[in-house]
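Undergrad: Sequence plus the predicted model coming up.
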Amino acid sequence: MKPIQTFMFLLLSLVLVACSSIKVDRDFDPGYQYTSLSRYAWLPQADNKGDYDKDSLQDRRIRAAVDHTLAAQGYEQVSPDEADFLIHYFTGSKTRRDETHVTVGMGYHTLPWTMGARTETRVRDYEEGQLTLDIIEPSSRQLIWRGVAKRRLPEKSSPEKRTAFIQEAVQETLKAFPPDSVVN
C-alpha cells in the first residue's frame, strides 16, 4: 500500500470508530442480591411515567433489542406479577458542540518579519442521543440498576441502520448487567 493510501485508510478507520463510539455509564445498588434474578417483565403502562410512545417504531426497536439481549443472557420474559425484576426505558437527545482547532498554514502575518502558524477554530453542532435502561424491583418499585448510553446521532439513517444503532446501544448498556462486582 502506498503511504497516502495507508494514511487515508487510517484516517477513515479513526473517523468510523469515533462516530460509532457509545459512552455508557452504570449505577446500581451494591447491596441487592442480583444472583436471584432470572425472570423479567416490562414495567406496566399504568406505572410508567416515561416519555415513550408505546406504538412508535423506536419503542418497538428498543423493546425488541432489550428482549433479545436479556434472552441471550439467560433471562426469561414473564408477566409482571411473576417477574423478579421490571425493566423500563426512556430516551432523550441534546444538542452538543464539537470544537476543533486546526493549524491551517505557515506564513507571514500583518507585522513585517513575523512568521508563524495560523490556527482556526471549527465549530459544529450535532445531536447526542441518550438511552436510559432502568431495572426495578417489582414489589417496592425501587430502582436497583441503571444504565445510560450516549452516542452521537446520525443525521440521516435507514430503518435497518436505526435498528442496528439501537441494538448496539442496548447490548453495550446491558453488558454489565448484573453488576460484576456483586456476582459470585
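TA: Great, that's in hand.
Undergrad: make it CA atoms for all contacts and neighbour counts henceforth
TA: Noted.
Undergrad: does the residue nearest the centre of the chain sit in a helix, a strand or a coil?
TA: Most central in the chain under CA atoms, centre = their mean is residue 149, positioned 2.7 Å from the mean C-alpha point. Secondary structure assignment for residue 149 (DSSP: H, G, I helix; E, B strand; the rest coil): strand.
Undergrad: ok, and here's another one to check against it:
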Amino acid sequence: MKQIKIILLASIIILLTACAAPGPNVNFDKNPNINISSAKTFAWLKESKALHISAGFNPIVKVRIDKAIEQALENKGYTFVTDTSKADLAVSYTVGSRDKIQIDSYPATFQGGFGWGRGYYGRYGRIGMSTETHVRNYTQGELAIDIYDVKTKQPAWHGWATKKLTKDDKENIEGLIKLIVSSTLANF
C-alpha cells in the first residue's frame, strides 16, 4: 500500500511539473579573448538587424524584438548609434520556433472501486506491468542574441533563450518578448 501512495504522489508531482508554464531556459557563452569592458556604444550589425528569422515570421513581432533589444542594452548603460563603424559593439539576433512532441510514460494509476468485499482495495496489479502514456504537441520558441566587438570583428558574446510557448504567451506577445530579451541579456 505504501508503494502505491509513493507512485501516486510521484505521478502527481510529475504531472504538475509538466503542466506548469516554466520561464525561459536561458544560457550564454562569451569569448574569453575579447575584452569589451570599456564598450559604451552599440549598433546593429546589419541593417535588417536579424541574422535569421523563420519563414512566415510576423514582421510586427520582429519590430518589437528590435525595440526590446535596443531598450535592454540602453537600460544597461550602452548608447545606441546608427553607424556600426562608430560603435564599440555590433548586435544581431536569430529568432524562430519549432513544433515539438513530448511523450511521457507513467506507471498505470490505481484502478478500481471502493466498497466492501473483494474490490475494496481496487486493482493495482504488479508495479511496472502497465503504463499510461501522454502525448503533447507544443511549440518551442528560441531567441539568440549575438554581440560582436567592432574593433576586432570577432564575436564577443552569445546568449540564447528557449521557451515552450503557451496560449497566454501568444496572447501577451509583447510581455513575452520583454521577458525573453531581458532574461537573455541579464548575463551580458
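TA: Noted; the coordinates are in hand. Just so it is clear, the model here is predicted, and its values are computed rather than measured.
Undergrad: Going along the chain, name the helices of structure 1.
TA: Along structure 1, counting by DSSP state H, helices occupy 3-20, 57-72, 159-174.
Undergrad: among those helices, which is nearest residue 120 of structure 1?
TA: Residue 120 of structure 1 sits nearest to helix 3-20 of all the helices of structure 1, at 20.2 Å, using CA to CA.
Undergrad: picking that back up, with mean neighbour count and distance to residue 89 of structure 1 as new columns, can the helices of structure 1 be given to me in JSON lines?
TA: Shown next, in JSON lines, are the helices of structure 1 (neighbours: other CA atoms under 10 Å; distance: least, CA to CA, whole Å):
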{"stretch": "helix 3-20", "mean neighbour count": "11", "distance to residue 89 of structure 1": "21"}
{"stretch": "helix 57-72", "mean neighbour count": "17", "distance to residue 89 of structure 1": "8"}
{"stretch": "helix 159-174", "mean neighbour count": "18", "distance to residue 89 of structure 1": "10"}
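Undergrad: Is it possible to get TSV of those helices that adds distance to residue 36 of structure 1?
TA: Formatted as TSV, the helices of structure 1 follow (distance: least, CA to CA, whole Å):
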stretch	distance to residue 36 of structure 1
helix 3-20	34
helix 57-72	15
helix 159-174	17
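Undergrad: and of the ones you listed, who's closest to residue 28 of structure 1?
TA: When the helices of structure 1 are compared (using CA to CA), the closest one is helix 159-174, at 12.4 Å.
Undergrad: what's the closest one packed up against?
TA: strand 23-28, helix 57-72, strand 142-152 (3 or more CA pairs under 8 Å, 6 or more residues apart in numbering; DSSP states H and E).
Undergrad: So which of these is nearest residue 166 of structure 1?
TA: Closest to residue 166 of structure 1 of those is helix 57-72 (CA to CA; 6.3 Å).
Undergrad: Quick check: that closest one compared with structure 2, mean distance?
TA: Compared with structure 2 after fitting, helix 57-72 of structure 1 has a mean deviation of 1.0 Å; criterion: mean CA distance after the TM-score superposition for structure 1.
Undergrad: ok, residues contacting that helix?
TA: Residues outside helix 57-72 of structure 1 that contact it (CA atoms under 8 Å, 6 or more residues apart in numbering): 52-54, 76-77, 163, 166-167, 170-171, 174.
Undergrad: Quick one: these as TSV, columns for distance to residue 94 of structure 1 too.
TA: Output for these, formatted as TSV (distance: CA to CA, whole Å):
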residue	distance to residue 94 of structure 1
52	16
53	19
54	22
76	34
77	32
163	20
166	17
167	20
170	19
171	22
174	22
